[in-house]
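A.B. asks: Predicted coordinates and the sequence they were generated for:
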Amino acid sequence: MGTVTSPSTPRRALLTLVLWAGFWILGLAVVAALAWVPIAESLYSGGLGWAGIFSAAGALTVLWALRPRWSFQKHQQDDVEYLSPERFPALHALVEDVAKRVGSRVPRKVYLADQTTAFITMQRRWLGLRREAIVGVGFPLFAILSREELAAVLAHEFGHHTGGDLTLGPWVYRTRSAIASAVDTLEDSAFFLDVPFRLYGQMFLRVSGAVSRQQELAADALSAKTCGADAAARALHKVHVLAPLWSAYLHHDVIPIIEKSVRVPLLDGFKTFLQEKTWRAEITHDIEEELRRPPSPWDSHPPFEERLSSLGHEGPREGEPLPLQEFEAGGCIDLLGGAAAAEEVFYEQKTRGSLVHLKWEELGEKILLPEISKHLTGGALDPRRTPLTSLPELLREGSTLWDRVRPPGLDILSPEAKRLRARQVLVQWLAAALVERGFVAELRPGMHLRLQHEGHFVEPASVVDWLSKGVWTDEQYRTWSSLIEQL
């Protein structure tokens, strides 16, 4: 089957070439205009004045800002581990099948990404004379999508290949980089030399963004034609809704644990994360910021609703439950050999060194609380010696408390930042103090550390927050702490 070429590819290529040339024409025009001033002074005034000197310096500055930035670093893709066809034959069979149905060259390398995304890129070899397609598939996609939906995602990415977008993309990227570098070099210069490049950059982003959005809609159309509009729409819906949740879970819960040389069950943890009714404030903020971000004319992708509409589907209604049917059923994780094998390859490729295997419910007792106790024991907030009733007074110390307990070294925090750090330390202290009184730590993905003892549950972060915001009075807290001491 031959390669399918989008009829709009020549127009895109021409527009990209015009925009690229326009930037360099603008740069050379600015240099020529500045250079003409000292030349004109020399020809018509018989000498070089201050205006000519400053203009010559400006011309040299712009030329320096427009210089090519060459990179001599070893291509990082040479060190990347890929999902081999010998180890994952079913995955490669699916990729090959979709590529042939779309009419694209079959890629031989498949990369496992850590986000809820997929991509196709070209790897240059032999001094750029040979180009090899590489497909990237996000680990969570295998858990939340069916095979048909993953095929639709792959067809979308192959659509960028057949549409010529991978050829145009580097031109757009290099032009954006050149504009950004020029603006960064010139923004502190005299005579506002960065202004024309900044204005051109805004226009370029707007126009190239519009071209990119057209490319996305064309790739969506090819995906629907190849795998069905229903599968393409379901995949788009799931990725749109679940991608911010996975990203928040990965960065706020999983990565900090991996940094402690510990590995946890990824998919079980994400399932628990999705079941929580409320998350920690920083997680909720990140998710809402991503989901509610307004469209921009500079966006590279069309709005979610527009993409669904182009596929003949409506967006989800307010309050509609998360699309988790495939996730509950295991998605197409069998393409990686099942959940256990998939997590094994994730940790193999995304981490270095040996990791301790722990369950989520073991983290609080075996990792977090020992670290907290080690840090606090023997200091100003020793959990064994500082009474529970002292929390209100400690909170009122604010930045002064941080100055008492902070680690040695240079401290450049503002008073407000010190107060926030002091509250975080008090949360840790309260947790350690409760453990000293027989409480057991419990950590759930997305939630604050919680401690329980004989059916009594305490969330130290909430207690400190209630006190600091006046939800609890000092007297109410002391009554509560007295009850805790009696347990």
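C.D. replies: In hand now; what should we look at? Residues are numbered from 1 along each chain as shown.
A.B. asks: Please count neighbours and contacts with C-alpha atoms only from this point.
C.D. replies: Noted.
A.B. asks: which residues does W466 contact?
C.D. replies: W472 (C-alpha atoms under 8 Å, 6 or more residues apart in numbering).
A.B. asks: how far does the helix or strand harbouring it sit from the chain's center?
C.D. replies: For W466, the element it lies in under DSSP states H and E is helix 460-469. Computed by C-alpha atoms, centre = their mean, to the nearest Å, the chain-centroid distance of helix 460-469 equals 30 Å.
A.B. asks: do the same with stretch 383-400
C.D. replies: 37 Å.
A.B. asks: all helices of the stretch 51-200 of the chain, in order?
C.D. replies: 89-102, 139-144, 147-162, 165-186, 195-227 (DSSP state H, counting those that start in this stretch).
A.B. asks: let's bring in a second model and compare:
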Amino acid sequence: MAAVGFLLLFYAVALGVAGALLSLPYLLYTTHRFHALLTVLCLAGAGVLSWSLLPRRERFVPPGFRLTEAEHPRLFAAIRDVAQRMGTRMPDAVYLVEDVNAYVRQVGGVFGLGGRRVLSLGLGLLAVDNLSQWRAAVAHEFGHFQSGDTWLAGVLCATRSAMGRTLGGWRFFSWVPETFLRLTQALSREQELVADTWSVRLAGKRAHLSGLRWEALHAAAWRRFLAQEVLPLASRGVVPDNLFEGYRRYLASADWAEGLRELGATSERASCPYDSHPSLAERIAFAERLDVPEVPLDERPAYTLLSDAEALERRFTVQLWPRAVEFIPWSEAGAHWRTLWNETASRVQARVPDFSLARVSALVKDARAWDAFAEAIHPRLVGYRAPDRAERVREVVAHAVSAYLASILAEHGMVWRTSPGEPLRLECEGEPVDPAALVDGWLEGTLGLEVLERLRARLSVDAHAAWRLREEERTEALAPLAAVTVEREGDAVTVRAPFSRLGLPHCCALCGGDIASHVETRFHVGGVLRDDGDITIEVPVCQAHAHQPHKAFKVRHYEEASDLITLEVPTLEYARLIQRSNA
């Protein structure tokens, strides 16, 4: 009621302001005289305000691959069984999405009215749940239909959009949408608990609780799998042809076993006032308090509801990465990882020209040399002023040296081996070598460098061996992350660079001090540029300047066609820092 009351109050006030703007010219005309400019401004203001308040018809974009009952009769029979037992109607469309998740929406209407019911099922959810856990998840989502949550969500989303259009440019009124968001997100968390009640009643407390824990863990594991095993290859236009086959192999890997504790801790974080869902601990505690009869578990894999699941996985993988240059079997992934590591070795050799196998020993022993080496390899560390700088520097040094060492050893006869979730290893006559583990041991001081000497002697590698670079590899490795031009005009200092590739130094843009946060800030663009005349930049600021990010820059010029932006920056030193960090 508070949320709906706030909604009505907002519309009443906004329409009242629009009415006042319309009546002001008339009042002036009847009491004083006609004022043409004021009349035009008032009419324009009232028109813009009224236009901002108009509800928009939602444009539906399919979230994934649409499933049909003809292709997957067992799946639709199971969905229909849940719907009938809850007394609700079937969704109008069912889509397959990639996540370890499920969700429902009411799409195509205005203000939550009309439209169609849509159920989105994660292929990852089907891959990890048993049938009881899956039914619990679907019952939870249908609980949102039963409680009218999808209708109310449409009303609230339309109001948030109207608030954004109406008050977006007025900092003084930013508290209005923020207050509404806090109220409605609190409502959303309550709705999730009500939906959990349906889940427990239909599928049983054991299925609901085990599903909550299992799905939270796998949602984090799936993101980790994509980040570590797929995205680096996808950046080169190469994608394994069945992501879900790789994920199943990942779940049997050393990385999954070692990351269980870390991922479990991540899923237990407390909720904040802007979260749409209660924390996992709150949902578990709520379910534990419900007094319902237990339901027998059906531990058959939910995966069996799909027809020809492997073919579906391959089709879905292709749809997820439609622009991939090539789809490869997982058995060929090692060769492409080798190419990535070779590119890192080329970057090391090009940016630190005198580096060699002999200098590996000297570098890992001298922690004072790590900063300069890391900044040469990874310029974004130039000006990096954050508490985790030492950790980031060590990560860059460890990866660069591992790739350099592995590339040279592979060039002298060792063979690459890998699989999802396992480190990239080298092998010689059946004996495995993990270059990343070796380098970590040297950096931490837990391993001696005699291991390197034995490997070098065994493979007959020269002590001063260096990575061989072709000229085109050198040119590519030395190319700047973003070409930055610095100019000085009197007291003003400007930088010009490609906006989409430009990285700001990780320090306060106003004083160069330790960074506290990045503040998303809108800057007005000078000249004839974008339609809205604004551009958004995430400005790094320290604690003292946390409320002054708008003072950091002036956007002199920006053209979307060329992607070139010209920024006026505080000092020449900061401009040079931007140039170096994008070198």
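C.D. replies: Happy to help now that I have it. Please read these numbers as outputs of a predicted model, since none were measured by experiment.
A.B. asks: Could you get me the TM-score between them?
C.D. replies: The TM-score (TM-score structural alignment, normalised by the length of structure 1) is 0.72; 433 aligned residues with a C-alpha RMSD of 4.7 Å.
A.B. asks: picking that back up, mind checking which of the helices of the stretch 51-200 of structure 1 is nearest Q77 of structure 1?
C.D. replies: Nearest to Q77 of structure 1, of all the helices of the stretch 51-200 of structure 1, is helix 165-186, at 16.1 Å by C-alpha to C-alpha.
A.B. asks: mind listing what the spatially most central residue of structure 1 touches?
C.D. replies: By C-alpha atoms, centre = their mean, structure 1 has its centre lying nearest to S247, at 6.4 Å. For S247 of structure 1, the contact set (C-alpha under 8 Å, 6+ apart) comprises 115-116.
A.B. asks: looking at structure 2, where would I find the counterpart of the helix or strand hosting it?
C.D. replies: Here S247 of structure 1 sits within helix 229-249, counting by DSSP H and E. Helix 229-249 of structure 1 lines up with residues 205-225 of structure 2 when matched by TM-score structural alignment.
A.B. asks: now the helices: where do they sit in the stretch 201-350 of structure 2?
C.D. replies: Under DSSP H, counting those that start in this stretch, the stretch 201-350 of structure 2 gives helices at 205-225, 231-234, 243-250, 254-267, 280-289, 309-320, 333-351.
A.B. asks: Turn those into TSV, columns for distance to V138 of structure 2.
C.D. replies: Converted to TSV, the helices of the stretch 201-350 of structure 2 look like this (distance: least, C-alpha to C-alpha, whole Å):
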stretch	distance to V138 of structure 2
helix 205-225	11
helix 231-234	30
helix 243-250	21
helix 254-267	21
helix 280-289	16
helix 309-320	19
helix 333-351	35
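A.B. asks: of all the ones you listed, which lies closest to R380 of structure 2?
C.D. replies: Per C-alpha to C-alpha, nearest to R380 of structure 2 of the helices of the stretch 201-350 of structure 2: helix 333-351, 14.0 Å.
A.B. asks: Which positions within the helix or strand following the closest one qualify as buried?
C.D. replies: As assigned by DSSP H and E, the chain's next helix or strand after helix 333-351 of structure 2 is helix 357-365. By 16 or more other C-alpha atoms under 10 Å, the buried positions in helix 357-365 of structure 2 come out as 357, 360-361, 363-365.
A.B. asks: ditto for stretch 213-231 of structure 2
C.D. replies: Those buried within stretch 213-231 of structure 2 under the rule 16+ other C-alpha under 10 Å are 213-222, 224-226, 229-230.
A.B. asks: Of the residues you listed, which pair is most distant in space?
C.D. replies: Applying C-alpha to C-alpha across these, the maximum distance is between R213 and V230, 24.9 Å.
A.B. asks: buried residues in stretch 274-288 of structure 1?
C.D. replies: Quick answer for stretch 274-288 of structure 1 (16+ other C-alpha under 10 Å): 274, 283, 287.
A.B. asks: same thing with stretch 222-230 of structure 1?
C.D. replies: Neighbour-count burial for stretch 222-230 of structure 1, with 16+ other C-alpha under 10 Å as criterion, is recorded at 222-224, 226-230.
A.B. asks: how about the helices of the stretch 451-583 of structure 2, start to end?
C.D. replies: With DSSP H, counting those that start in this stretch, the ranges of helices along the stretch 451-583 of structure 2 come out as 471-478, 572-581.
A.B. asks: out of those, which comes closest to M414 of structure 2?
C.D. replies: Between M414 of structure 2 and these, the tightest spacing by C-alpha to C-alpha is seen for helix 471-478, at 22.5 Å.
A.B. asks: so that closest one matches what in structure 1?
C.D. replies: By TM-score structural alignment, helix 471-478 of structure 2 lines up with nothing in structure 1.
A.B. asks: Ok, stretch 496-506 of structure 2 next?
C.D. replies: Under the alignment (TM-score structural alignment), stretch 496-506 of structure 2 falls on nothing in structure 1.
A.B. asks: Give me the mean deviation of stretch 8-26 of structure 2 from structure 1.
C.D. replies: Taking mean C-alpha distance after the TM-score superposition for structure 1, the mean distance separating stretch 8-26 of structure 2 from the aligned residues in structure 1 is 7.7 Å.
A.B. asks: buried stuff in the longest helix along structure 1?
C.D. replies: Identified as the longest helix of structure 1 according to DSSP state H is helix 9-44. Going by neighbour count (16+ other C-alpha under 10 Å), the buried part of helix 9-44 of structure 1 is 9, 12-13, 15-16, 19-20, 23, 27-28, 30-31, 34-38, 41.
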